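Participant: need the 3D shape of this:
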Amino acid sequence: MIPPRSNRSQPLACNILRYRDLNRIERMFNRLKLFRRIATRYDKMAKSFLGFLHLTAAKLWLPGFVKRG
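Facilitator: Okay, here's the model as predicted:
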């Protein structure tokens, strides 16, 4: 659910926490799709596709923990 505009006369109820989580998930899928191997699904076997998906997610996730100096 997209939050309503601030100038709306009758504001609709919106769960901001749910919207934030949904947005975070959508952004993660968009980052994963930048890898051509995932976007085009070169791996036909589910096991190898899932393995590469895990490697890609780790590659995107780990730089947040490394201190850059």
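
Participant: going forward, measure contacts and count neighbours with C-alpha atoms only.
Facilitator: Will do.

Participant: relative to Ile16, how far out is Arg24?
Facilitator: For Arg24, the distance to Ile16 equals 12 Å [CA to CA, to the nearest Å].

Participant: name the helix or strand for the residue nearest the centre of the chain, please.
Facilitator: Nearest residue to the geometric centre of the chain (CA atoms, centre = their mean): Met28, 1.6 Å. Met28 belongs to helix 16-32 when elements are defined using DSSP states H and E.

Participant: other SSEs contacting that helix?
Facilitator: helix 46-61 (3 or more CA pairs under 8 Å, 6 or more residues apart in numbering; DSSP states H and E).

Participant: Proceed likewise with the subsequent sequence, for comparison:
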Amino acid sequence: YDADSLHDVILNEGGEPVIPPRRHRKYQHSYDKFVYRQRWGIEGFFAKLKQWRRVATRYDKLAANFLGFIKLASIMLWLK
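Facilitator: This next block holds a predicted model:
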């Protein structure tokens, strides 16, 4: 993820990259550590959410049913 071209593409598109640079890079670009921690928390949440087979394989055909189970699974994770 630490490609200079990827960093430049994100900046050109108007985004703010929150990818930390590798330690061996000569040029260490800046990034927001707080936002990176939040990003990691969200990725970890989705990893836990995908432990339910129903979510990972998307058994539900209707978007409303799928969203309902996502909410139910999220509540179960939050209460855990």
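
Participant: now what about the TM-score between them?
Facilitator: The TM-score (TM-score structural alignment, normalised by the length of structure 1) is 0.78; 63 aligned residues with a CA RMSD of 1.5 Å.

Participant: relative to structure 2, which residues correspond to the helix holding Met28 of structure 1?
Facilitator: Against structure 2, the aligned range for helix 16-32 of structure 1 is residues 33-49 (TM-score structural alignment).

Participant: mean deviation of the matching stretch from structure 1?
Facilitator: Following the fit onto structure 1, the mean deviation recorded for stretch 33-49 of structure 2 is 0.7 Å by mean CA distance after the TM-score superposition for structure 1.

Participant: and that stretch, how far out from the chain's middle?
Facilitator: Relative to its chain's centre, stretch 33-49 of structure 2 lies at 6 Å (CA atoms, centre = their mean, to the nearest Å).

Participant: repeat that for stretch 43-50 of structure 2.
Facilitator: 9 Å.

Participant: again, but for stretch 61-68 of structure 2
Facilitator: Distance, centroid of stretch 61-68 of structure 2 to centroid of chain: 21 Å (CA atoms, centre = their mean).

Participant: equivalent range in structure 1 for it?
Facilitator: By TM-score structural alignment, stretch 61-68 of structure 2 lines up with residues 44-51 in structure 1.
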